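Engineer: starting from these lines, generate the structure:
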Amino acid sequence: RLLIMVGGVLNNFLLAIFIYAGMVWYWGEQYLPFTSATEGITYSETAHKAGFQDNDIPLMADGDAVRYFDSDQLKIAMAKEVKVLRGKKDTVTISIPDQFVLQVNSDLENGEPFMSCNVPTIVKATMPGTGAEKAGFQEGDKLVAVNGVATPSFTQFTEQLKKNSGKTIPVQLIRGEKTVTTQAEVDGDGKLGFEVLADVSKLFKTEQHSYSFFQSVPRGIEMGCSQLVSYVKAFKTVFSKEGAKNLGGFGSIGHIFPDEWDWYSFWSITAFLSVILAFMNILPIPALDGGHVLFLLYEMITRRKPSEKFMEWAQTAGMVFLIALLLFANANDIYRFFIK
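Structural biologist: The predicted structure is shown next:
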C-alpha cells in the first residue's frame, strides 16, 4: 500500500530526471562564467542595498564555490554569506539579509533580475522603414553612445533611447576599426527598430559540456536532486508574510514560459514542474499522497487504522485547505498582473 501511495510522487521525480538526462544528452550544457562577463555585471537595487556593487564577481556562497550565471544565481540569492572579488584583487564578504531571496523573486516578476551580464549593443538586423535603417546601421555595428552619453550595455542603451523618444539624435557606433557617428530617429516608444545580437556564445567565452548517453543519466539524477533541494529551501519562505505574497497560480505558471516557442525552455520548465509536483504531493496534507502516507505510517506504528469518521473529516479539511490555497494563489496572480 505504501509503494502504491508514493508511486505518483516517485513517477513525477523520475520523469524530471529522465527529462534532464535527455536534455544534457541532446543539447549538452552551456555555461557563462562570471569571469567571462567582459562588459561587466550589473546588480539590482535590492542587491545594492544588500551590499553588492556593480562588477562584483561572486566567488563563494556559504563556503561553496560559484562560477556560472545560469546555475549559481539562485544559490547566491539564498546564501547567508557571499564572497566576491571587488576590483582586481580585493575580496569582500557580504552578509545577506533575511528575506533577500523573496525580494529577488519579487523583482524578477517585475522584469528586474538580481544580477545580469552586461551585453553590448550589437546590431544583428534592421527593420524596414525604421530609424535604424534610415541611419544606415549595418550588421555587426556596436552602438556605444546615445546623444553623447556612453552606453556600454544594452540596458543603458535602451534607457537613453527612452529618454529621447520622438527625437532625432546622434548615435555613436564602432564599425570594424572605425568609430562613426550618425543621426538616428527614435520613435515614440523609444526604439530605433533593429534586432540586437543576443547569442551569448557569440558575445562571450562560454564553456560547453557534452555528455554521452551513459554520462547523461548520472547528470540527470544530479540535476533532479539539486533542483529538489533548491525548491525545498525556497519553500521555507512561503510561511513568511513576504513569501505568501509571492505565491502564484496558473498565471504565474504560464508567465515562466517564453514568448516564443523553444523546445529547450519547454523541457526545462516541464522537468522543473515535475519536481514541484513530486515535492508538493508528498507533503503531509490530507487529500494528497503525503497525507495518505502519514495515516498509513500511523497505522503501521499503532497497528490500528484511523476511524472512518476521522478519515472523512481529515479528507474534507485537506480539500478545503487545498482549494483555499488555490484561490489565494490565483488571487495573487490577478492582483499582480491586473491591479498592482
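Engineer: C-alpha only now, for contacts and for neighbours.
Structural biologist: Fine.
Engineer: state which helix of the protein is the longest.
Structural biologist: helix 308-334 (DSSP state H).
Engineer: buried set for it?
Structural biologist: Within helix 308-334, the residues that qualify as buried are 311, 314-315, 318-319, 322, 326, 328-334, counting by 16 or more other CA atoms under 10 Å.
Engineer: following up with a second sequence; could you model it the same way so I can compare the two?
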Amino acid sequence: MEIVIKLSQFLLSLSILIILHELGHFIPAKLFKTRVEKFYLFFDVKYSLIKKKIGETEYGIGWLPLGGYVKIAGMIDESMDKEQMQGEAQPWEFRSKPAWQRLIIMLGGVTVNFILAFVIYIGMAYAYGDFYIKNEDLKDGIWVTNPVVESAGIVTGDKIISIDGQKVQRFVPSVSLDILMSKQLIVERKGRNIEIDLPVNFIGKILDENKKNVITLRMPFVIGKVDAASANSELKAKDILVSLNGTKIKYFDEAQMQLEVLKNKKVSAVVIRDNVETPISVQVDKDGKLGVTLGGLQEESLERLGYYKFSKEQYGFLESFPIGIDRGVTQLGNYWKQLKAIFNPSTGAYKGVGGFAAIYNVFPDTWSWETFWNITALLSIMLGVMNLLPIPALDGGHVMFLLYEMITGKTPSDKFMEKAQLFGFVLLISLLLFANGNDIYKAIVGK
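Structural biologist: Coordinates of the predicted model:
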C-alpha cells in the first residue's frame, strides 16, 4: 500500500507539471495561429496508450513517463521531423511566425512552471499558514548527529545565529538546507559568538556520509518499544527518561553521554510515565545501550513538557500573496545555488544528482496534501530552471537561438538547427543516464 501511495503522488505530480508546462507552449501557439500536431503526456515511443485526434491536434498519453511534448508544425524539435522542414514554409508553421511570437511560444512552458510554483506557495500560505519555533526560543541549541557537521565545527548545543550574514529568525526544516548551501555560520556557544567557515566540499562530504540530517532539534529520550531481549523489563513504551544514576536528563544526547560511562552497570533512573515521575532501575549493557527502540512526541506534548514553544501563523487571502511570493523567490534562489554547486566539481554536490528514483523517493509513503503540494511547487521551479538552461533541445536552447536571430537579424540554417538539436539531445540523454545511474549506484552500495 505504501508503494501505491508514493507512486500515486509521484505520477500525479509529474502529470500536473508536464500537462501545464506543455499547455504553456500550446496556448500561445494556438493564439498565434500556429498548428500543433501533437499534445502528449509522457512519450509515445512506437505506440500510445491513449490517443484521439481533435481538429488538427492529436492528444494522447504515451507509455514512457519521462516527460511530455507538443509537436509544433514547422519547428525542429525532439521529433527531428526533417521531411516537414524541406517543404515550402506555410503560414501556419512555427518558422513562418515573427521572432517575437516564436519567443513567447518557447518561453510559455517555463513561465507556466514559475507561475504554478508561486500559485501553490500562495495557496499553501493561505491553507496551512506557518508553523515554526522562534530561534530565540531555542534555548538549548541544536542536535548534531552527523560526524561531517561536527568535524566542520558545529556541535550539539550550538545556537545558529546567522547563515552567510543572514540572521536566523525561525527554526524550520529548511535551516538544514540553508546551512548545507552556505559558506559561513555564526553560532552561539556558552554565551560566545563563534564564526565557522565551512569547507568548499562540505556538501560532498555530507553525501559521502549518507546521513540526511545536518542539524535537528534536541529531543527527549522517549521509549518507543522495549526489545524482547532487553534486561530492562521495568521500562515501558512511552516512558520519558529524565534522570540516570542521579543525573538529570533533558535530552537524548545527554543520556547518550551518561550511558557511555555507565556500561555494564545497573543504576537508578527516573522516567515520566502517565505524567508522573516514576523511579526505576535500569541495566546498561556493554555497548552503553538500554535495549530499547526510540519513540517520539507530538508537538503538543513537547510544548506541554516545556521542551519547545511552537508558533503558528495563519494568513488571510490577501496576506497570503506576499508570503507565498517571498517563499517562491526564496526557493528559486536556493535551487539556483544548488545548481551552481552541482556544476562546481570542487563542492562534490554532483554526487547528490538523482533521476526519477530520487524524485520518487522524495514523496512520503503516507498521503499528505501539504507535503504533496510543497514537493510539486519545488519540482515546478526545478523544471522551469532546468528548461531555461541554454542547451539545444531544451526551451532555453531555442530561446538562445531566437535571441541571436532577433539581435543579429540572421536566422540559423535548418542544417545547423538539426545538428544543434542532435547535440542537445545526446547531452540530455547523457545527463539522464548519469542522474539515473547515480540512483542505481546508491541503491547497490546502500547509499
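Engineer: of the buried residues of helix 308-334 of structure 1, which pair is most distant in space?
Structural biologist: Farthest-apart pair in the buried residues of helix 308-334 of structure 1 is 311 and 334; separation 34.5 Å (CA to CA).
Engineer: if we can go back for a sec, which bit of structure 2 covers the longest helix of structure 1?
Structural biologist: The aligned range for helix 308-334 of structure 1 in structure 2 is 414-440, by TM-score structural alignment.
Engineer: returning to what we had before: so which of the buried residues of helix 308-334 of structure 1 is the closest to residue 235 of structure 1?
Structural biologist: Distances from residue 235 of structure 1 to those, taken as CA to CA, are shortest for residue 329 (14.2 Å).
Engineer: residue contacts, that closest one?
Structural biologist: With contact taken as CA atoms under 8 Å, 6 or more residues apart in numbering, residue 329 of structure 1 is in contact with 247, 248, 249.
Engineer: try it again with 10 Å
Structural biologist: 244, 245, 246, 247, 248, 249, 250, 251, 252, 323 (CA atoms under 10 Å, 6 or more residues apart in numbering).
Engineer: which residue ranges form the helices in the stretch 1-150 of structure 2?
Structural biologist: When secondary structure is read from DSSP state H, counting those that start in this stretch, the stretch 1-150 of structure 2 shows helices at 2-31, 82-86, 99-128, 147-151.
Engineer: nearest to residue 238 of structure 2, of the ones you listed?
Structural biologist: helix 2-31 (25.6 Å).
Engineer: show me which positions of that closest one end up buried.
Structural biologist: 6-10, 13-15, 17-29.
Engineer: tell me, the longest strand along structure 2 lands on which residues of structure 1?
Structural biologist: Across structure 2, the longest stretch assigned as strand under DSSP state E is strand 36-54. Equivalent residues of strand 36-54 of structure 2 are lacking entirely in structure 1, counting by TM-score structural alignment.
Engineer: what is that strand packed up against?
Structural biologist: For strand 36-54 of structure 2, the packing partners by 3 or more CA pairs under 10 Å, 6 or more residues apart in numbering; DSSP states H and E come out as helix 2-31, strand 57-72.
Engineer: how big is the angle separating the longest one from strand 57-72?
Structural biologist: Between the direction of helix 2-31 of structure 2 and that of strand 57-72, the angle (axes from the mean of the first three to the mean of the last three CA atoms, to 10 degrees) works out to 80 degrees.
Engineer: quick revisit: buried set for the longest strand of structure 2?
Structural biologist: Applying 16+ other CA under 10 Å to strand 36-54 of structure 2 flags 36, 38, 39, 40, 41, 42, 43, 44, 48, 51 as buried.
Engineer: please apply the same query to stretch 131-151 of structure 2.
Structural biologist: Buried, per 16+ other CA under 10 Å, within stretch 131-151 of structure 2: 133-135, 138, 140-149.
Engineer: and which of those residues is nearest to residue 165 of structure 2?
Structural biologist: Of all the buried residues of stretch 131-151 of structure 2, residue 165 of structure 2 sits closest to residue 135, with 15.4 Å by CA to CA.
Engineer: my guess is that closest one meets residue 171, correct?
Structural biologist: Yes. Using CA atoms under 10 Å, residue 135 of structure 2 is in contact with residue 171, at 5.4 Å.
Engineer: so what sits against both of the two?
Structural biologist: residue 160.
Engineer: what sits against the nearest residue to residue 135 of structure 2 once chain neighbours are set aside?
Structural biologist: With CA to CA, 6 or more residues apart in numbering as the criterion, residue 135 of structure 2 has its nearest non-adjacent residue at 4.8 Å, and that residue is residue 170. Shown in contact with residue 170 of structure 2 (CA under 10 Å, 6+ apart): 131, 132, 133, 134, 135, 136, 137, 138, 311.
Engineer: what do you get for residue 361 of structure 2?
Structural biologist: Residues in contact with residue 361 of structure 2 (CA under 10 Å, 6+ apart) are 6, 7, 10.
Engineer: can you redo these as JSON lines with distance to residue 161 of structure 2?
Structural biologist: As requested, the contacts of residue 361 of structure 2 are exported to JSON lines (distance: CA to CA, whole Å):
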{"residue": "6", "distance to residue 161 of structure 2": "37"}
{"residue": "7", "distance to residue 161 of structure 2": "39"}
{"residue": "10", "distance to residue 161 of structure 2": "37"}
